[in-house]
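>>> Quick check, what structure comes out for this input:
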Amino acid sequence: MSPTPKQPVTDDSIKVRQVSHYQFTWVAGDAGKRGTWTLQLVLDAGAWEEVLTIEADDADNLQDLLSTAHTVFYDVSRQTLMFGTTKVGHH
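I've put the predicted structure just below:
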C-alpha cells in the first residue's frame, strides 16, 4: 500500500524549494533617503519566485553565502534560507 496524501499536492503545498538563481536589486530612495534592497529568488528552476526586501548589511552577507554555497533551499512559509546540507556525522 502506498500512502495517499490527505490533500492534493499543488505548487502552493510545496513549502521547501531549491534556489536555482538569485538577483539583487537596489532602488534609489527619495532625495536624502535610503534606497531599498531586494533579493529575488528563483526557486525550483522557475516553478516559484519570491522577492524579499532586505537591509544593506543583509544583502552583503547573503551575497557571500549565496555565491559560495553549493545548495540553497528556501522555506516559503517561514521565509527562511537554508545554506547547504551536511550529512550527520560529518563536519
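
>>> From now on I want contacts and neighbour counts done on CA atoms only, so please keep to that.
Will do.

>>> Does anything pack onto the longest strand along the chain? Which helices or strands?
Assignment by DSSP state E gives strand 16-27 as the longest strand of the chain. When contacts are defined as 3 or more Cα pairs under 8 Å, 6 or more residues apart in numbering; DSSP states H and E, strand 16-27 packs onto strand 36-43, strand 72-75.

>>> what's the following helix or strand after the longest one?
Yep, that's strand 36-43 we're talking about. Counting by DSSP states H and E, the next helix or strand C-terminal to strand 36-43 is strand 48-54.

>>> So what touches the next helix-or-strand element following that following strand?
Using DSSP H and E, the helix or strand that follows strand 48-54 towards the C-terminus is helix 56-68. The contact list for helix 56-68, computed with Cα atoms under 8 Å, 6 or more residues apart in numbering, reads 24, 37, 39, 72, 83.

>>> next one: helix 56-68 to chain centre, how far?
Computed by Cα atoms, centre = their mean, to the nearest Å, the separation of helix 56-68 from the middle of its chain amounts to 12 Å.

>>> The structure of the following sequence is requested for comparison with the preceding one:
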Amino acid sequence: MSDYTEKIQVRQVTDIHSNWSEQGDEAPGKFSFQLVLDNGAEERVIRPTSEDADVLMDLFAAGESLYFDLGRGVLLFRDIT
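Now for the predicted structure:
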C-alpha cells in the first residue's frame, strides 16, 4: 500500500449488507451490518442493538451518501432529507 492510502481515515460506504442471526430458543436475535468501503477497498462490520438498527435503517435510506471514519469507528451521514 502506498503512503497516501495508509493515511486515509474516512472512506465512503458504497454498499451495505444486513444480517440477522438467531441466538437460541426464545433469545432475541442479533443484527449486523457489513459496510463495504470504497467499492471493496476495505470492509467493516457493525453490530447495533435492535433499536439502533432500526434508526440506522432510516438514516441509510434518508442520507445522500454515507462515510465511515476508520480511526474513530463513526458513521457520517451526508445530506439527510
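
>>> Please state their TM-score.
Remark: TM-score between the superposed chains equals 0.86 [TM-score structural alignment, normalised by the length of structure 2]; 78 aligned residues with a Cα RMSD of 1.6 Å.

>>> mean shift of the longest strand of structure 1 relative to structure 2?
Per the superposition on structure 2, strand 16-27 of structure 1 and its aligned residues are separated by 0.6 Å on average (mean Cα distance after the TM-score superposition for structure 1).

>>> Format the contacts of helix 56-68 of structure 1 as a markdown table; extra columns: distance to Pro8 of structure 1.
Formatted as a markdown table, the contacts of helix 56-68 of structure 1 follow (distance: Cα to Cα, whole Å):
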| residue | distance to Pro8 of structure 1 |
| --- | --- |
| Phe24 | 34 |
| Trp37 | 36 |
| Leu39 | 31 |
| Val72 | 26 |
| Phe83 | 29 |
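
>>> shouldn't Val10 of structure 2 be in contact with Arg72?
No - using Cα atoms under 8 Å, Val10 of structure 2 makes no contact with Arg72, being 9.3 Å away.

>>> Turn the helices and strands packed on strand 16-27 of structure 1 into JSON lines, columns for distance to Ala59 of structure 1 and mean neighbour count.
Output for these, formatted as JSON lines (distance: least, Cα to Cα, whole Å; neighbours: other Cα atoms under 10 Å):
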{"stretch": "strand 36-43", "distance to Ala59 of structure 1": "7", "mean neighbour count": "18"}
{"stretch": "strand 72-75", "distance to Ala59 of structure 1": "16", "mean neighbour count": "18"}
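
>>> Any chance of these in JSON lines with distance to Asp12 of structure 1 as columns?
Formatted as JSON lines, these follow (distance: least, Cα to Cα, whole Å):
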{"stretch": "strand 36-43", "distance to Asp12 of structure 1": "13"}
{"stretch": "strand 72-75", "distance to Asp12 of structure 1": "12"}
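
>>> Contacts only, for the residue nearest the centre of structure 1.
Centroid check for structure 1 by Cα atoms, centre = their mean gives Tyr74 as the closest residue, at 4.2 Å. Shown in contact with Tyr74 of structure 1 (Cα under 8 Å, 6+ apart): 16-19, 43, 80-82.
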